[in-house]
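Asker: A structural model of the following input is requested.
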Amino acid sequence: MNILDKIIATKKQEIAASQKLKSLSELKDSEFFGRKTFSLKQNLKTKSGIIAEFKRKSPSKGIINAHSEIKDVVRSYENNGASAISILTDQEYFGGSSTDIFAVRNSVEIPILRKDFMVDEFQFYEAKAMGADVVLLIAACLSPAQVHEFTELSHELGLEVLLEIHTEKELRHFNPIIDLVGINNRNLKNFEVDLQHSVDLKNLLPENVLSVAESGIYSKENFTFLKEKGFDGFLMGEYFMKNENPGDAFAEFVKSL
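Answerer: Modelled structure (predicted):
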């Protein structure tokens, strides 16, 4: 069993526990469920194009940043030109929490991506109730039929969808109603990074599809290479979060571009 399989098995247990704590009707009654969402598709065309991520740890790197306050970090990201915020809500493997997005929703006025392993309808209602604007669908976790079904549900809830792929085979998960396609530079099964592989996959997408380069962007040179190859957005987290002050690291990076 690889790490992705382990994460999904744990995730299904977490979902079952969450469903016992809160019903769909309770989620629909939450403070943010009826709010009008911000559009990532629109925001990528403004500011830096960077989706700046808040991430405490990862399976491959362990603890990345255990001390920074999420509210301070996301405010700094926005103030220094982030087009959107990505927040890990997986607890077991990434140190996130289902309350993280809720806690900062009123602190920023740019889109928030709920980054998690979305495998059940309940999670999409959770995302809306948290105050998320966008959800991540990971092709490696889902069938093409599930991607289509979950995209339709997301749109019904007013959420945009970022579909993540990392192999040519996963291109079959794409469908015309997907909002954006993220191409993971890091293989989820062995965590190797290959930027050129991502460029090759991007070139197989329809021309009008917004593309986001994800993971493994560790330098201005990486960023510039991917931008020159036509990527519209850039999901970056570890590069900033490994610093004592992630917001300052983000500001310095944007100034260097």
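Asker: hey, let's count contacts and neighbours off CA atoms from now on
Answerer: Fine.
Asker: Helix, strand, or coil at N243?
Answerer: Under DSSP: H, G, I helix; E, B strand; the rest coil, N243 falls in the coil class.
Asker: for S86, that is, sorry about that
Answerer: Going by three-state DSSP: S86 is strand.
Asker: Would you agree it is in contact with I110?
Answerer: No: using CA atoms under 8 Å, S86 is not in contact with I110; the gap is 10.5 Å.
Asker: Between the two, which has more neighbouring residues?
Answerer: S86 (26 against 19; other CA atoms under 10 Å).
Asker: From N203, how far off is that one?
Answerer: 25 Å (CA to CA, to the nearest Å).
Asker: which parts of stretch 96-106 are buried?
Answerer: Within stretch 96-106, the residues scored as buried using 16 or more other CA atoms under 10 Å are G96, S98, D100, I101, F102, V104, R105.
Asker: If we only consider the residues you listed, which is nearest to S215?
Answerer: Using CA to CA, G96 comes nearest to S215 of these, at 17.4 Å.
Asker: Would you mind measuring from the closest one to M241?
Answerer: Note on G96: its distance to M241, by CA to CA, is 14 Å.
Asker: same question, Q91
Answerer: 17 Å.
Asker: what does the longest helix along the chain contact?
Answerer: Longest helix in the chain by number of residues (criterion: DSSP state H): helix 3-21. Helix 3-21 has contacts (CA atoms under 8 Å, 6 or more residues apart in numbering) with P59, E92, Y93, F117, V119, D120, F122, Q123, C141, L188, K189.
Asker: again, but for stretch 49-60
Answerer: Counting by CA under 8 Å, 6+ apart, residues outside stretch 49-60 touching it are 3, 43-44, 63-66, 70, 73-74, 77, 82-88, 93-96, 191, 232-238, 241.
Asker: one more to line up against the first:
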Amino acid sequence: MSVLEEIIAGVREDLDARRARVPDAQIVRRAEQAPAARDALAALQGGRDDVAGVRVIAEIKRSSPSQGELAGISDPAALAREYERAGASVVSVLTESRRFNGSLEDLDAVRAAVDTPLLRKDFIVEEYQVHEARAHGADLILLIVAAMDDARLRGLLHLTESLGMHALVEAHTPDQIDRAVAAGAQIIGVNVRNLKTLDVDPDRYEALAAHLPDDVVRVAESGVQSAAQVRQYARAGADAVLIGEALVRHADPAETLRGFRIASRRSG
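Answerer: Have a look, this model is predicted:
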């Protein structure tokens, strides 16, 4: 199996355990009763024309399959407040436990701490997970094109929007970008990580993003290690960048985030 397939197999096992504790009808009811979602689409729009710099999705990320342990992050709520004060447009919370050491409890803690829109960053392949995200306060979820067929992508995207949320639809190839556009995605993430080798090639972003229509929000994902790379993505037309490792490994994540935003200013 590929790395993605291995991760999803584990995600499904963990999902079965949660579903046994909280049945489908109960999670649907919790999602329907949750406070209204914040508008993550509006929070991410307009970055290419904003003299203040591209939008930043700042990630709370303890570990990754490619890098192993990144940071302890004993208090995700405190880190989220730092991100919010530093100007993050969206805070991303990893909730996958096996490879990323995240949890829904992290999402709950962050939701209680900040007003910024939240991305539930996980490997979502079932309707249950979409309802679960809304029940725990997410405003934005991740849908990975490579993880599903077109019918499932359209169905999950429709369900997401029916619950008042938006989806960051992630693509790695021109074909996947075309599939995301055809499904009706409004926010498309161009991920420059190779899913087979886990290698990152930031130079691929511009070529891949050329396949995107102008009316979607463009998010650059992976490979953000420096202000120069943020500037590179901004000049290639990104509305927003998703940054995790470079923030959580830094002694002052908030100052690093501010520096990245300054680096992307069109007047810079």
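Asker: before we move on, back to that, any of the contacts of helix 3-21 of structure 1 buried? List them.
Answerer: Applying 16+ other CA under 10 Å to those flags Y93, F117, V119, F122, Q123, C141, L188 as buried.
Asker: Can you tell me which of those is nearest R172 of structure 1?
Answerer: Closest to R172 of structure 1, out of all of those and judged by CA to CA, is C141, at 13.4 Å.
Asker: Trace the closest one over to structure 2, please.
Answerer: Aligned counterpart of C141 of structure 1 in structure 2: A147 (TM-score structural alignment).
Asker: Strands of the stretch 151-268 of structure 2, start to end?
Answerer: 166-171, 187-191, 217-221, 240-243 (DSSP state E, counting those that start in this stretch).
Asker: how about the last one, aligned to which bit of structure 1?
Answerer: I take that to be strand 240-243 of structure 2. Counting by TM-score structural alignment, strand 240-243 of structure 2 corresponds to 233-236 in structure 1.
Asker: By how much does that stretch deviate from structure 2 on average?
Answerer: Here stretch 233-236 of structure 1, set against structure 2 after superposition, deviates by a mean of 0.5 Å using mean CA distance after the TM-score superposition for structure 1.
Asker: List of residues touching that stretch?
Answerer: Contacts of stretch 233-236 of structure 1 (CA under 8 Å, 6+ apart): 44, 49-53, 86, 210-217, 223.
Asker: same thing but at 10 Å, please
Answerer: For stretch 233-236 of structure 1, the surrounding residues in contact (CA atoms under 10 Å, 6 or more residues apart in numbering) are 40-41, 43-45, 48-55, 83-86, 180-184, 210-218, 223, 226-227, 250.
Asker: What residues sit buried inside the longest helix of structure 1?
Answerer: Neighbour counts over helix 3-21 of structure 1 (16+ other CA under 10 Å) mark L4, I7, K11, I15 as buried.
Asker: The helix or strand that it is followed by against structure 2, how far on average?
Answerer: Scanning forward in sequence from helix 3-21 of structure 1 by DSSP states H and E, the next helix or strand is helix 24-28. Following superposition, helix 24-28 of structure 1 is found to deviate from structure 2 by 3.1 Å on average (mean CA distance after the TM-score superposition for structure 1).
Asker: just how off-centre is the helix or strand just after helix 24-28 of structure 1 within its chain?
Answerer: The helix or strand immediately downstream of helix 24-28 of structure 1 is helix 40-43, counting by DSSP H and E. Computed by CA atoms, centre = their mean, to the nearest Å, the chain-centroid distance of helix 40-43 of structure 1 equals 14 Å.
Asker: Find the residue closest to the spatially most central residue of structure 1 in space, skipping its chain neighbours.
Answerer: By CA atoms, centre = their mean, structure 1 has its centre lying nearest to K115, at 3.8 Å. Counting by CA to CA, 6 or more residues apart in numbering, L88 is the residue found nearest to K115 of structure 1 once chain neighbours are left out, at 4.8 Å.
Asker: Tell me which residue of structure 2 lines up with that neighbour.
Answerer: So, by TM-score structural alignment, L88 of structure 1 is matched to L94.
Asker: Contact partners for that match?
Answerer: Applying CA under 10 Å, 6+ apart, the residues near L94 of structure 2 are 59-64, 100-104, 106-107, 119-123, 244.
Asker: same check, this time on G164 of structure 2
Answerer: Neighbours of G164 of structure 2 in contact, by CA under 10 Å, 6+ apart: E32, A36, A37, R38, D39, A40, R134, D139, L140.
Asker: who's in contact with the fifth one?
Answerer: Read that as D39 of structure 2. T116, P117, L118, D139, L140, G164, M165, H166.
Asker: can you rerun that using 8 Å?
Answerer: Contacts of D39 of structure 2 by CA under 8 Å, 6+ apart are P117, D139, M165, H166.
Asker: How about the first one?
Answerer: Each residue near E32 of structure 2 by CA under 8 Å, 6+ apart is listed here: A135, L163.
Asker: Spatially, and excluding backbone neighbours, which residue is closest to D24 of structure 2.
Answerer: Nearest to D24 of structure 2 is Y128, by CA to CA, 6+ apart, at 6.6 Å.
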